[in-house]
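*Asks:* sequence and computational prediction follow.
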Amino acid sequence: MYGTPALPPDFVSLPYANPDAPKGGRVVFGNTGGFDSLNPFVQKGTAPWQLGFWGYESLMGRSWDEPFTLYGVLAESVRTAPDRSWVEFDLRAEARFSDGSPVTVEDVIWSYQTLGSQGHLRYRGMASQISDIRQTGPRTVRLEFNTDNRELALIAGMRPVLKKAQWQGKDFTASGLDEIPIGTGAYVVSDFEASRHVTLRRNPDYWGKDLPFRRGTQNFDEMRIEFYGDQTVLFEAFKAGELNVIREFNAEKWDRQYGFPAVLRGDIVKTEIPHRRPSGMTGFVMNTRRTPFDDWRVREAMLLAFNFEFINDTITGGVQPRITSYFSNSDLAMRSGPVDDKVRKLLTPYSDSLLPGALDGYSLPVSDGTARNRGNLRQAMGLLNQAGWRVSDGVLRNEQGRIFAFDVLLRQGDTGNQTVIELYARALERLGIAVSVSTVDDAQYTARISAQDFDMTTFRRDLSLSPGNEQHLYWGSSRADTPGTRNLMGVASPAVDGMIDAMLQAGTREDFATAVRALDRVLTTGRYVIPIWQFDVGRIAHIRELRYPARLPIYGDGIGFLPDVWWYQAE
């Protein structure tokens, strides 16, 4: 995107992979919930999230050690215009699907057109920005763009390539458990039982095993995913030896509950993986399409009532720091205090639509750490009064007599967030607000989120050091009301759209960073999410036979680390 790639054309392997890692072994992971589909590329159904990463290749692949750089996978070479108005890929002659058939330009074109029109919403945004896609040589495909967007040339290389012939006469959107998309990756589904387990085995004839990009990766012969009703049952299964690895997101639990016999014997190893990626946003999102969360004063009151310091101390022992903005923990984060001149220049055209704090400075409310949180609750009540809500007979009502009540939608088995909401609800009761909790299974949760049928729910968006077109998917106004949108809060802000465009059109890294900081400021002052704690270090407990390279990527324990560069080594 900017500058030149860090690796030379003759690189041996990715810098955080061990090119001499042994192949073999089996690893068992655990998921909560269930699945009713094995097609991760369509909107319908719930597929194990890992499938899209383990079984399918794209034209280019990302190095998790450098933002905004891609290297060839299915493509052996790439050309693009200086202004990034078009990009051309040459397919490797040896590229194959898992059934042994060659990957053709026709497959690439069909995949892009089908995913762009019938696939999951995350694939559709780019389709409208492609003016033409055509074959320009025996193994060459060219895409031309109709938008001034420098990232499109990279995004074009990141789409999965599926086999056109498999879907002739079939409905791609209706596939579930009956039809598994044939992939180009190292792993294929070998066994499954709906909502119970799925097993993937490494294809011994995988065409790309000798590519430098893949050397030292995809080392396990078999990877299995077991499904459990909730995180508590999953943890007990790990303690019992049914699982080989588990990620822990609670620092206090990591310190206090990982002293079981297998850990004490050394059969289970506790590993901590640092990273340098943005915090992203984790917390509870408010649906601004609905009253009362369509009023920013109400959302600010909700933030004031959320006693983070007390809740964090209760849940995590106060160890994990709070997320302070969408890109906190990185150079892309909004700066404290008033905006600098560069950010102000970007935001000034949208000053009429900006919320308080966007230009002058904003930070999340901080409580006194006590359970009562009286000071912040007084401020919250003041804002609620300004918004037309007043307490009558111990109940908060508006001028029309409507009671302030809302529901929190949670997945079945999400015990951690249930505890947080219970603590939060006690504070809201003191404001006269009634909170209910709806706990539903995975299928119902997915359906309700897709239909935007919620008041408040859990929220997590992992953000990278190279944010791009996906930002339109996350908070762009064009899809705010589209069923299945990832814009859960319903952001419809000209300033947000403008900052995303400025980010995508930036010609230098400095201009890009300025636009992202401005975007971060608009999103944070929008008060759409109640942020909780960040995961500042990856915590992985695993059997001692699982190993990983000493050299870690800057993204740490992100996608592309476990299981990609790990291996099994018997004692």
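*Replies:* The structure has been received and is ready for your questions.
*Asks:* going forward, measure contacts between C-alpha atoms and count neighbours the same way
*Replies:* Noted.
*Asks:* element containing residue 112?
*Replies:* Under the criterion of DSSP states H and E, residue 112 resides in helix 105-118.
*Asks:* can you give me how far that helix is from the chain middle?
*Replies:* Counting by C-alpha atoms, centre = their mean, to the nearest Å, helix 105-118 is centred 24 Å from the centre of its parent chain.
*Asks:* so which elements touch the helix or strand that that helix is followed by?
*Replies:* Using DSSP H and E, the helix or strand that directly follows helix 105-118 along the chain is strand 130-137. Under the contact criterion of 3 or more C-alpha pairs under 8 Å, 6 or more residues apart in numbering; DSSP states H and E, strand 130-137 touches helix 105-118, strand 140-145.
*Asks:* angle of the helix holding residue 112 against strand 130-137?
*Replies:* Here helix 105-118 points in a direction 170 degrees away from that of strand 130-137 (axes from the mean of the first three to the mean of the last three C-alpha atoms, to 10 degrees).
*Asks:* list the buried ones in helix 105-118?
*Replies:* 105-116, 118 (16 or more other C-alpha atoms under 10 Å).
*Asks:* again, but for stretch 375-393
*Replies:* Here stretch 375-393 shows 376-377, 380-381, 383-385, 389-391 as buried, counting by 16+ other C-alpha under 10 Å.
*Asks:* which of these fall within strands?
*Replies:* The strands, defined by DSSP state E, take in 390-391 from those.
*Asks:* tell me how many other residues crowd residue 350.
*Replies:* Residue 350: 15 surrounding residues under other C-alpha atoms under 10 Å.
*Asks:* hang on, isn't residue 300 packed against residue 381?
*Replies:* No: counting by C-alpha atoms under 8 Å, residue 300 stays clear of residue 381, with 10.4 Å between them.
*Asks:* now render the buried residues of stretch 375-393 as CSV, adding distance to residue 99.
*Replies:* Compiled in CSV, the buried residues of stretch 375-393 are given as follows (distance: C-alpha to C-alpha, whole Å):
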residue, distance to residue 99
376, 61
377, 62
380, 61
381, 63
383, 62
384, 62
385, 65
389, 63
390, 66
391, 67
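*Asks:* show me the helices in the stretch 351-500 of the chain, by range?
*Replies:* 374-386, 415-429, 442-450, 470-475, 494-505 (DSSP state H, counting those that start in this stretch).
*Asks:* what about the strands in the stretch 201-350 of the chain?
*Replies:* Using DSSP state E, counting those that start in this stretch, the strands of the stretch 201-350 of the chain run over 222-228, 245-247, 268-274, 281-286.
*Asks:* turn those strands into JSON lines, including mean neighbour count and distance to residue 420.
*Replies:* Formatted as JSON lines, the strands of the stretch 201-350 of the chain follow (neighbours: other C-alpha atoms under 10 Å; distance: least, C-alpha to C-alpha, whole Å):
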{"stretch": "strand 222-228", "mean neighbour count": "21", "distance to residue 420": "22"}
{"stretch": "strand 245-247", "mean neighbour count": "20", "distance to residue 420": "20"}
{"stretch": "strand 268-274", "mean neighbour count": "17", "distance to residue 420": "25"}
{"stretch": "strand 281-286", "mean neighbour count": "23", "distance to residue 420": "10"}
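*Asks:* putting a second one here so we can go through both:
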Amino acid sequence: MAVLPRRDFLALSAAAAAAALLPGRAFADVATGVKLHGLSAFGDLKYKPDFAHFDYVNVDAPSGGLFNFSPPNWDYNQNTETFNTLNSFTSKGDAPPRMEMCFDTLMVRAQDEPDAVYGQLANGVILSADRKSYEFSLRPEARFHDSTPLTAEDAAFTYKLYKDNGHPKITQALKFLTDAVAVDAHTLRLTFSGGQSARTVLNVVQFPILSKTFYTANPFDSSQLNAPLGSGAYKVGRLSAGTWIEYERVADYWGRDLPVNRGQNNFEIIRIEFYQNRTAGFEAFKKGEILYREESVSRVWATGYDFPAFTSGKVVKNEFPSEKFPTMQATAVNQRREHFRDARVRQAIALCFDFEWTRRNFFYGSYERSQSCFEKSDFRAEGPPSPQELALLEPLRSQLPAEVFGEAVIQPASDGSGRDRKLLGQAAKLLAAAGWKRSGDFVVNDKGEKLSAEFLVDDDIFVQIYSPWVANMKAVGIDATIRLVDSAQYQLRQATFDFDLISAAFNFSATPTLDDLEIIFHSSTANASYSRNLPGTSDPAVDSLVDAVGAAKDRDNLTVAMRALDRVLRARLDWIPSWFLANHRSAYWDMFGFPEQKPDFGFPVETLWWFDKGKAAKIGKA
């Protein structure tokens, strides 16, 4: 699933470094008028200005080899089943995952900190006294792949282009950007109106910087299959449109020895192949045509690894701990359809999902029931609201469901029979209370219209998983169906909100920003095509709580605001929580090395692992 999915600046003076490293600081307290080496939203920066490399890398990792994998996550307009464009940063079209590896950014995330970024293209930044402008010093040695300099003019061009034509995830973060100016060849100034969240810049500095020359000569749209000019550790190599793509390691990459890059980008070639269904991808893995995959199908993980390469020890199964990110996996109920606007209808649909039966029969006991929009984090609401949460919720009481002020809403456990009569009886009563009366096999409204609900899916596995849910919905009178479509149609219908019910999974950053939440929950994105606000949530009370998250001055206040938001979202049931997994289920041909300690806030196998010639020789893959 997409996800789509995610933060103290270059300090050249001891005074600036000391200011940035004070414990418990909020972004609003970061020093202005001095050059900083990194930025975090709250708390300490782990790495000092003179750090040599991130702790989670192997700086002695060898270079070389092929890494052919099925990406477990992707971003922007990317697709794992096909591709028809190499522009990953526009809203339309289907781009291959990992195009972002071809580009550098002003700053990059440290994956062992919840919210820290350090300089890549930028070797420093100065925050203005009014905190509206950021002046970045760009490294003069930065180069595009054709050896031309990457300048502030390219960066200013990029941000203006993104603001006008970028993917919604990008434009949402730039909506308060008022200007992007190249002060000189190596100085970029970004100016905001003041309406942005203080932490917005943490997202903005991670946007890929494009070539002004290339995108002046070529349109910035989804029609491009010629490789864009980049500056990153990789560039587009060979490809077959919609079938496979290779990213080649740039031999003379200008930034190879930067502290933020050392020990990473070790493979000579990273190759992605595209399959229309999971079975074909798994068969390719069994034959060694794919070398790494994360297994998303519990049945396959439990029973499918009995092929010769696995039994002989050439293929390894391993579980790595998940990141400490808030996670949401849920089914969106599209309230642009009038009959889903009544929360009782959404609750009735939720009661028809028998997770306990599904877990036993489809998941082999491996998944847990999701209850929160922010699972696996401190942002998950528990018990009744705290006094601090109530301070945010009470002014909104008249706009909120009564359930918000009691125990945090929990989806009830079923008896595991697959058709829990008690829960289905509750669902039928909710539909009747919402004005839907039984007429034959279905419920109808006062106009005689049936209540219909269609799940939109793009994989056979979801047809299997949702069929029992559909059967229960039919049992209470809902005309429920499943529509299986190809990847391209699925992407388009999701982007244009042409569905009744659709499932999605998201990882939020460990320190969520206003932009992270607006794209999914805020009324400003309810009707913005290609946004992640799939249910069409448009509620002033939710907006107020999202704004409170953006305005939080420290982690304690952030946690309070996130928990209050979680309570409201769970009571509204715009998203019906489904399930989550505690670990990465990874399978790979035993020919790779990887760091002993996985970082807590990232798992980019393709950049942290390396090709091990000795292991490869033992399994005949040298």
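*Replies:* Happy to help now that I have it. Please read all numbers here as calculations on a predicted model, not as lab measurements.
*Asks:* overlay them and tell me the TM-score.
*Replies:* The TM-score (TM-score structural alignment, normalised by the length of the first structure) is 0.95; 563 aligned residues with a C-alpha RMSD of 1.6 Å.
*Asks:* could you point out the longest helix in the first structure?
*Replies:* Longest helix of the first structure, by residue count under DSSP state H: helix 509-525.
*Asks:* that one: average distance to aligned residues in the second structure?
*Replies:* For helix 509-525 of the first structure, the mean deviation from the second structure after alignment is 1.4 Å (mean C-alpha distance after the TM-score superposition for the first structure).
*Asks:* thinking again about what came up before, nearest to residue 91 of the first structure, of the helices of the stretch 351-500 of the first structure?
*Replies:* helix 470-475 (25.5 Å; C-alpha to C-alpha).
*Asks:* please say which position in the second structure residue 128 of the first structure maps to.
*Replies:* Alignment note: residue 128 of the first structure maps to residue 175 in the second structure; criterion TM-score structural alignment.
*Asks:* can you give me the neighbour number for its match?
*Replies:* Neighbour tally, residue 175 of the second structure, other C-alpha under 10 Å: 15.
*Asks:* before we move on, back to that, okay if I get the strands of the stretch 201-350 of the first structure as CSV plus distance to residue 316 of the first structure?
*Replies:* Shown next, in CSV, are the strands of the stretch 201-350 of the first structure (distance: least, C-alpha to C-alpha, whole Å):
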stretch, distance to residue 316 of the first structure
strand 222-228, 23
strand 245-247, 15
strand 268-274, 16
strand 281-286, 14
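*Asks:* ok so, going back, return the distance of the longest helix of the first structure from the chain's centre.
*Replies:* Distance of helix 509-525 of the first structure from its chain centroid, counting by C-alpha atoms, centre = their mean, is 19 Å.
*Asks:* which residues of the second structure does that helix align to?
*Replies:* Here helix 509-525 of the first structure aligns to the second structure at residues 555-571, judged by TM-score structural alignment.
*Asks:* quick one: contacts of the matching stretch?
*Replies:* Residues outside stretch 555-571 of the second structure that contact it (C-alpha atoms under 8 Å, 6 or more residues apart in numbering): 42, 371-374, 378-381, 385, 388-390, 392-393, 400-401, 403-404, 408-410, 542, 545-546, 548-549, 552, 575.
*Asks:* do the same with stretch 237-255 of the second structure
*Replies:* Contacts for stretch 237-255 of the second structure (C-alpha under 8 Å, 6+ apart): 81-84, 96, 120, 141-143, 145, 225, 231-236, 261, 265, 267-275.
*Asks:* can I have the buried ones of these as a ChimeraX selection?
*Replies:* Selecting only the buried entries of the contacts of stretch 237-255 of the second structure in ChimeraX, with 16+ other C-alpha under 10 Å as the criterion:
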select :81,82,83,84,96,120,142,143,145,231,232,233,234,235,236,261,265,267,268,269,270,271,272,273,274,275
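*Asks:* so residue 370 of the first structure makes contact with residue 310?
*Replies:* Yes: at 6.2 Å, residue 370 of the first structure and residue 310 qualify as touching, with contact defined as C-alpha under 8 Å.
*Asks:* now do residue 192 of the first structure against residue 235 of the first structure, distance only.
*Replies:* 22 Å (C-alpha to C-alpha, to the nearest Å).
*Asks:* try residue 221 of the first structure
*Replies:* In terms of C-alpha to C-alpha, residue 221 of the first structure sits 24 Å off from residue 235 of the first structure.
*Asks:* swap in residue 303 of the first structure?
*Replies:* Distance, residue 303 of the first structure to residue 235 of the first structure, by C-alpha to C-alpha: 31 Å.
*Asks:* of these two, who's got more company?
*Replies:* residue 303 (22 against 18).
*Asks:* please say which position in the second structure that one maps to.
*Replies:* Aligned by TM-score structural alignment, residue 303 of the first structure pairs with residue 350 of the second structure.
*Asks:* surely that match and residue 575 touch.
*Replies:* No: using C-alpha under 8 Å, residue 350 of the second structure makes no contact with residue 575, being 9.4 Å away.
*Asks:* which neighbours do these two share?
*Replies:* Listed contacts common to residue 350 of the second structure and residue 575 are nil; contacts here mean C-alpha under 8 Å, 6+ apart.
*Asks:* what residues does stretch 608-617 of the second structure touch?
*Replies:* Stretch 608-617 of the second structure has contacts (C-alpha under 8 Å, 6+ apart) with 57-58, 61-67, 263-267, 590-595, 622.
*Asks:* go again using 6 Å as the cut-off
*Replies:* Residues from elsewhere that reach stretch 608-617 of the second structure (C-alpha atoms under 6 Å, 6 or more residues apart in numbering): 65, 264, 266, 591-594, 622.
*Asks:* out of the residues you listed, who has the most neighbours?
*Replies:* Most surrounded of the contacts of stretch 608-617 of the second structure: other C-alpha under 10 Å gives residue 264, at 27 neighbours.
*Asks:* contact partners for the equivalent of that residue over in the first structure?
*Replies:* The criterion is TM-score structural alignment: under it, residue 264 of the second structure has residue 217 as its aligned partner in the first structure. By C-alpha under 6 Å, 6+ apart, the residues touching residue 217 of the first structure are 564-565.
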